[in-house]
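**Q** coords please:
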Amino acid sequence: MGETRVRQLETALREAGVRLTRQRAALLRVIAASADHPDAAELHARAEAAGAGVSLATVYRTLTTLQAQGVIEKLELQDQPARWEVTDPHHHDHMIDVETGEVMEFTSDRIERLQAEIAAEMGYEIVHHRLELYVRRTRRG
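**A** As a prediction, the model looks like this:
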């Protein structure tokens, strides 16, 4: 899966007319390997740790290009730097822990049905949606 993802990202850059430099190739490997939702600075630090020698400006330009190509998504979260994830063909929503900043993915058939029902009651059908729940762990005891 990882190499397939890297190839998809490489193809997207080429199709956008962006030259695939050694630095960008290393950054794409970092993006493809990210199981979390890193921000641009975290991606830059990971690429640097991998010896990419890529500038933060190149990271931002590359992310913007990949987003325009539809292969990565930007998560603009309340009071946090934008986070990034590779586009997933399977829909999921996000919960963001307001204390730790952790971003967790989840799916819920109940929520999906309820959203569709509400839209239908109002005379609409859902074309696209994003759901972000800002959460705090409950204290038990």
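**Q** all contacts plus neighbour counts: C-alpha atoms, from now on.
**A** Fine.
**Q** give me the element the residue positioned nearest the centre of the chain is part of.
**A** Nearest to the mean C-alpha position of the chain, by Cα atoms, centre = their mean, lies Glu85 at 1.9 Å. If you go by DSSP states H and E, Glu85 is part of strand 83-86.
**Q** following up with a second sequence; could you model it the same way so I can compare the two?
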Amino acid sequence: MSGAHSELKNAGLKVTGPRVRVLEHLETTRDRHLSAEDIWSALKEHGDEASLATVYRVLTQFEAAGLVQRHTFEGNTSVFELADEEHHDHMVCTKCGSVTEYVDEIIERRQHEIADAHGFEVSDHVHVIYGLCRQCH
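**A** All right, here's what the predicted structure looks like:
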């Protein structure tokens, strides 16, 4: 059984062709942050006949099962990435749209200190920095 097959079964999802192909594409692409349209176009290029609606449906199912995370960066376009065990934040270039992941322990600690000072219990957070990447400035 392939890795995608076992991941789908472990997530409680039935193994179907579209689910396997979307998951395999997410696992093998170099770009970790893909829109449904990006995935659909890549599948189409490889002869897959799944519709864009099918790709959206699969990604929504993956999100509900915890296999992917959805991010809506500037421009209201959702992008998806495989769910990681470790938390990370993002920097998004407002010119080319590139997304850079980073982890900063000081920022993580300060967020919790601020929340504690206000009696706020953190369940999750999103930290996105917008600006120009190295190639665009």
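**Q** give me the TM-score for this pair.
**A** Aligned and superposed, the two chains score 0.85 in TM-score terms (TM-score structural alignment, normalised by the length of structure 2); 133 aligned residues with a Cα RMSD of 2.1 Å.
**Q** quick one, what contacts the counterpart of the residue nearest to the centre of structure 1 in structure 2?
**A** Using TM-score structural alignment as the criterion, Glu85 of structure 1 maps onto Glu81 of structure 2. When contacts are counted by Cα atoms under 8 Å, 6 or more residues apart in numbering, Glu81 of structure 2 touches 26, 32-34, 68-70.
**Q** how about Thr54 of structure 2?
**A** Pro18.
**Q** rerun that using 7 Å as the cut-off
**A** Applying Cα atoms under 7 Å, 6 or more residues apart in numbering to Thr54 of structure 2 gives no contacts.
**Q** do Val55 of structure 2 as well
**A** Here Val55 of structure 2 is in contact with 36, 40 (criterion: Cα under 7 Å, 6+ apart).
**Q** repeat the analysis, applying 6 Å as the threshold.
**A** Val55 of structure 2 makes contact with no residue, according to Cα atoms under 6 Å, 6 or more residues apart in numbering.
**Q** repeat that for Val68 of structure 2.
**A** Contacts of Val68 of structure 2 (Cα under 6 Å, 6+ apart): 62, 81-83.
**Q** the strand holding Glu85 of structure 1 vs structure 2, average offset?
**A** Strand 83-86 of structure 1 differs from its equivalent in structure 2 by a mean of 0.4 Å after superposition (mean Cα distance after the TM-score superposition for structure 1).
**Q** quick check: what element follows that strand along the chain?
**A** Criterion used, DSSP H and E; the element after strand 83-86 of structure 1 is strand 93-97.
**Q** so which bits of that following strand are buried?
**A** 93-96 (16 or more other Cα atoms under 10 Å).
**Q** again, but for stretch 39-48 of structure 2
**A** 39-41, 43.
**Q** now tabulate the residues you listed in CSV and tack on distance to Glu101 of structure 2 and secondary structure.
**A** Shown next, in CSV, are the buried residues of stretch 39-48 of structure 2 (distance: Cα to Cα, whole Å; DSSP: H, G, I helix; E, B strand; the rest coil):
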residue, distance to Glu101 of structure 2, secondary structure
Ile39, 20, helix
Trp40, 24, helix
Ser41, 24, helix
Leu43, 25, helix
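**Q** out of those residues, who's nearest His112 of structure 2?
**A** Closest to His112 of structure 2 out of the buried residues of stretch 39-48 of structure 2 is Ile39 (35.5 Å), distances taken as Cα to Cα.
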